[in-house]
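>>> Whatever this is, show me its structure:
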Amino acid sequence: MNVTVIEPGATLGVLGGGQLGAMFATAAKRMGYATVVWDPDPEAPAHRLADYSLINPFEDADARREFTRLVQAVTYEWENIPADLCEQLERDVPVRPSSRVLRVIQDRIEQKTFLRNQGLAVPVFSAMTSPEELGRQVTPGYPLVCKTATAGYDGKGQWKIARAEDCAAVQQELARNMRPGARWILEEWLPFDREVSILVVRGADGSSLTYPLVENVHEDGILRQTTVPANVSAPVVEQAANLARQAVHALDGVGVFCVELFLMSDDRLLINEVAPRPHNSGHYSLDACTVSQFEQQVRTLCGLPLGEIRLLSPAVMLNLIGDDVRLATTAPAVQDLLREPGAIVHLYGKRAIRPKRKMGHVSFLAATREEALAKAVSFRARLVPTSC
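Here you go, the predicted model:
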């Protein structure tokens, strides 16, 4: 298949200016591309790395025309970007992944239905269009988790319901925050053994590659730690790679995708969610792989060959959340951290520190995964505020 190549020297657009947009802009600049970041938040960190910035609302038609005039191709940093905007943009320039892919993925009900119709294993689920339906739903049974169909992330917009008696309180919260057209998905609460994820890179020519399977630890719905490689059997790794490739190929997606999976005690895997972009659990690739997920995002956007995927070292990625960043970057803690062989610090440049906000991450590289884990555990034990 002949694919049009967008050569270095061109200007690439990214919708969204958080840390993922900033890392994309950094990779693009290293590869010889200029970038335009469009994010309505003037404090978004990617603005400081871009060649051009737009801070207009995404609904601004003049800003859309200006953005289109400047760029030769467009990507986005997260799935809550308006799909309508992407559809309008792709009339003039390539948008990867496409608006069609984005529409499927950004609605959990649409995504799970699509995956199930492809014969891919997902948790049992049902859709809900009003809070009053919650107590009447019988599929799936309790315990279950209720999630907003759109817009939730990092544990926001999710409620665990252990038994029928818990429904009333969740109903009240749903009703208080209800938006026109809101929907929710009810999923079975799975007694999984562990959470794992895998990156899939797919080019416009249909070629694809997978990164190593990683093991994730979440706290309060937020990713806290990723370990690569995952401590699982070779058949599980192969099963995960096959599931992930099938999902992305079924979507006909072009770009970088992260497939989050639940690993059950009998080694079955079920797809939790698919993200149409680089992912927090793939940040280890910046330091521990020959080609990072962000360079792959540039390559797939520009029609370039996919990069080699080779894990250079076992690694543990630990997120700095909220006040962690202050504790980690204040002497003597920062001195101790930077003395640690294999420790690599990434700070995102967010000016406001807030609870549950990802402020940066640290990668710990070592000869073995056990040694990398020990380094991460030791560092995290030091992230405890001292009392006066």
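>>> hey, let's count contacts and neighbours off CA atoms from now on
Noted.
>>> Can you tell me how far the residue positioned nearest the centre of the chain is from Leu12?
Centroid-nearest residue in the chain, with C-alpha atoms, centre = their mean: His279, separated by 3.1 Å. Relative to Leu12, His279 is positioned 20 Å away (C-alpha to C-alpha, to the nearest Å).
>>> Now name the helix or strand holding Ala372.
Ala372 is part of helix 369-381 when elements are defined by DSSP states H and E.
>>> hang on, Tyr348 packs against Pro45?
Yes - the criterion here is C-alpha atoms under 8 Å, and Tyr348 meets it with Pro45 at 6.9 Å.
>>> Next, show the common contact partners of those two.
Gln19 (C-alpha atoms under 8 Å, 6 or more residues apart in numbering).
>>> So those two - more neighbours on which side?
Pro45 (23 against 19; other C-alpha atoms under 10 Å).
>>> what's the distance between that one and Ser53?
11 Å.
>>> what do you get for Asp62?
14 Å.
>>> So for those two, which sits in the more crowded spot?
Ser53 (21 against 10).
>>> Any idea how far the one helix or strand the more buried one maps to is from the middle of the chain?
Per DSSP H and E: Ser53 is located in strand 52-54. The chain centre lies 23 Å from the centre of strand 52-54; the measure is C-alpha atoms, centre = their mean, to the nearest Å.
>>> ok, Ile353 - contacts?
Ile353 neighbours (C-alpha under 8 Å, 6+ apart): 322-323, 359.
>>> so where does it fall, helix or strand?
Here Ile353 is assigned to no helix or strand, by DSSP H and E.
>>> Please apply the same query to Gln297.
Using DSSP H and E, Gln297 falls in helix 293-302.
>>> ok, residues contacting that helix?
4-7, 23-24, 27-28, 73-75, 94-96, 199, 201-204, 254-256, 277-278, 282-283, 285-286, 305-307.
>>> and those, which of them are in helices?
23-24, 27-28, 285-286 (DSSP state H).
>>> end-to-end on stretch 142-161?
End-to-end distance (C-alpha to C-alpha), stretch 142-161: 7 Å.
>>> Okay, helices next: where are they in the protein?
Under DSSP H, the chain gives helices at 19-30, 61-70, 83-89, 99-105, 108-117, 167-176, 234-251, 285-288, 293-302, 324-328, 333-339, 369-381.
>>> residues contacting the residue lying closest to Cys167 once chain neighbours are set aside?
Excluding the flanking residues, the one nearest Cys167 by C-alpha to C-alpha, 6 or more residues apart in numbering is Gly135, at 5.8 Å. Gly135 makes contact with 164, 167-168, according to C-alpha under 8 Å, 6+ apart.
>>> Let's compare: structure for the following, please.
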Amino acid sequence: MSTASNKQPAKPILPGATIGIFGGGQLGRMTAMAAREMGYRVQVLDPDPACPARFVVDSCIEAAWDDAREAANLARGCDVVTLEIEQIAPASMAAAANFAPVRPSGAMLSIIQDRVVQKDWLREHGFPVGDYRAVRSLDELRTAISELGGKCFCKSATGGYDGRGQGKVGFTPGASIEDEARGAWQALGEGPGVVEKAVDLAREISVLVARAPNGETKAYPPAWNHHENQILAWSAIPAPLTDAMAREARGFAEALAEAFQLEGILAVEMFVTTDGKLLINELAPRPHNSYHASVRACVTSQFEQLVRAVCDLPLGDVDVVQPAAIANLLGDRWLNPDGSPREPKFAEALAVPGIRLHLYEKHKPRKGRKMGHLSAVGATVDEAVKLVQQAEGLL
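Next up, the predicted model:
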């Protein structure tokens, strides 16, 4: 699905130029690999001197997300700057923008960085969201839980992902709501947050949309996502949805790209409710875990698409060539129950037909830390999911 505006194309940033990336995690690493394959040079900024992207880029600036001086230094040596993480300080985005285009923009990022601001913005612009309350104290959190029916997810306003900075209330039979509320407030870091009413879920999906500065827009087919302990366990493309629901989901993503005047890519996480409605959960203006399968499922991977979008090149085809799935490999796989190290049985997993291994060169496994993923293709999306789960079980 694509749209294009009548706006005259801007001058593209052609191969041979240098792309800067705020963030050198696995998303930056895979974006850099796609960029290098297309003939670009790549520089990253990351606080970790051993970040995964360091091993595949031309240079890496070791600096904090709020180091505006080093952000400017990154941009001075680049033709365009993008990002793979939302935690970049507004001052760093502004400093970089003095020397190179920063795509997506700091204005868009400032809305998405704060979950309360993001939810309010979505509601004010007419996008469907579940019932929620902004909270700034334990008393406000108690009130929100009561107003929302007692079964809620509590999330910190800023930061927090893969279950961090989040708490649940009302899911444990016999548990004290007061104790759970206090626990959720502590999980939020005793700071501002959002309390969301739990919805009756049929499925979780996401849609990745790309938009170039010239206005060309393309939305990928929806991905089907499964979370465990609030961390994505596996994801597959295309999601098993009716054609009408898939069109609706892609339409929301395209409308968001237009409303934000997006330059880059945006992942839109959505809930499919048991009564057939779509609700927008969260936004991520960067490559997304749920679209790792696009490397094998789609004509154009999300990483190549990001390069095309920020460089104002024609966007790539987003059609599905074959169903594909991924399963995340967390640091738990490298640890025995007693915490001692172990080596996953990669050879056994790779013996499963259609399986590939993708590791991020993270050298310190920790419980819950994403170390890599497995991918599989199949004749159907269900087959791809079964194959990747089979391989994961052999590790």
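>>> so how many other residues sit close to the residue nearest to Asp66 of structure 2 when sequence neighbours are not counted?
In space, and not counting its chain neighbours, Asp66 of structure 2 is closest to Ala89: 4.9 Å by C-alpha to C-alpha, 6+ apart. Neighbourhood size, Ala89 of structure 2 [other C-alpha under 10 Å]: 19.
>>> Alignment lookup: Ala89 of structure 2 to structure 1.
The pairwise alignment with structure 1 assigns Ala89 of structure 2 to Pro82, based on TM-score structural alignment.
>>> ditto for Arg211 of structure 2
Arg211 of structure 2 maps onto Arg202 in structure 1, by TM-score structural alignment.
>>> Just give the closest residue to Ile111 of structure 2, not the sequence neighbours.
Gln118 (5.4 Å).
>>> What sits closest to the match of Arg211 of structure 2 if chain neighbours are left out?
Ser208 (4.2 Å).
>>> my read: the one you found touches Asn242, true?
No - using C-alpha under 8 Å, Ser208 of structure 1 makes no contact with Asn242, being 11.3 Å away.
>>> Which part of structure 2 matches the helix holding Ala372 of structure 1?
With TM-score structural alignment as the criterion, helix 369-381 of structure 1 aligns to 381-393.
>>> do the same with stretch 290-310 of structure 1
Counting by TM-score structural alignment, stretch 290-310 of structure 1 corresponds to residues 299-319.
>>> same deal with stretch 120-130 of structure 1?
Against structure 2, stretch 120-130 of structure 1 falls on residues 127-137 (TM-score structural alignment).
>>> circling back: turn the helices of structure 1 into JSON lines, columns for distance to Glu273 of structure 1.
Below are those laid out as JSON lines (distance: least, C-alpha to C-alpha, whole Å):
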{"stretch": "helix 19-30", "distance to Glu273 of structure 1": "18"}
{"stretch": "helix 61-70", "distance to Glu273 of structure 1": "30"}
{"stretch": "helix 83-89", "distance to Glu273 of structure 1": "18"}
{"stretch": "helix 99-105", "distance to Glu273 of structure 1": "8"}
{"stretch": "helix 108-117", "distance to Glu273 of structure 1": "8"}
{"stretch": "helix 167-176", "distance to Glu273 of structure 1": "22"}
{"stretch": "helix 234-251", "distance to Glu273 of structure 1": "10"}
{"stretch": "helix 285-288", "distance to Glu273 of structure 1": "20"}
{"stretch": "helix 293-302", "distance to Glu273 of structure 1": "18"}
{"stretch": "helix 324-328", "distance to Glu273 of structure 1": "27"}
{"stretch": "helix 333-339", "distance to Glu273 of structure 1": "34"}
{"stretch": "helix 369-381", "distance to Glu273 of structure 1": "26"}
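>>> To Trp159 of structure 1, which of the ones you listed lies closest?
helix 167-176 (7.2 Å; C-alpha to C-alpha).
>>> what does the closest one contact?
131-132, 134-135, 159, 161.
>>> between the residues you listed, which is closest to Leu327 of structure 1?
For the contacts of helix 167-176 of structure 1, the nearest to Leu327 of structure 1 is Trp159 (30.5 Å; C-alpha to C-alpha).
>>> what do we get in structure 2 for that closest one?
Under TM-score structural alignment, Trp159 of structure 1 pairs with Gly167 in structure 2.
>>> Most neighbours among the ones in helices among the contacts of helix 293-302 of structure 1, which one?
Neighbour max across those (other C-alpha under 10 Å) = Phe24, 28 neighbours.
>>> Give me the neighbour count for the closest residue to it other than its chain neighbours.
Nearest residue to Phe24 of structure 1, sequence neighbours excluded (C-alpha to C-alpha, 6+ apart): Phe294, at 5.3 Å. When neighbours are defined as other C-alpha under 10 Å, Phe294 of structure 1 has 26 of them.
>>> Then the one 4 residues further on?
When neighbours are counted by other C-alpha under 10 Å, Val298 of structure 1 registers 26.
>>> Same question for the one 5 residues further on.
In terms of burial, Gly303 of structure 1 registers 19 neighbours under the definition other C-alpha under 10 Å.
>>> sorry, back to before: got the end-to-end distance for the match of stretch 290-310 of structure 1?
Start-to-end, stretch 299-319 of structure 2 (C-alpha to C-alpha) is 6 Å.
>>> returning to that earlier point: between the contacts of Ile353 of structure 1, which is closest to Ala366 of structure 1?
Met359 (23.6 Å).
>>> Quick check: the closest one touching Gly349?
Yes - between Met359 of structure 1 and Gly349 there is a contact under C-alpha under 8 Å: 7.5 Å.
>>> who's more crowded, these two?
A direct count of neighbours by other C-alpha under 10 Å for Met359 of structure 1 and Gly349 places Met359 higher, at 24 against 16.
>>> Just give me the match in structure 2 for the more buried one.
Aligned against structure 2 - with TM-score structural alignment as the criterion - Met359 of structure 1 pairs with Met371.
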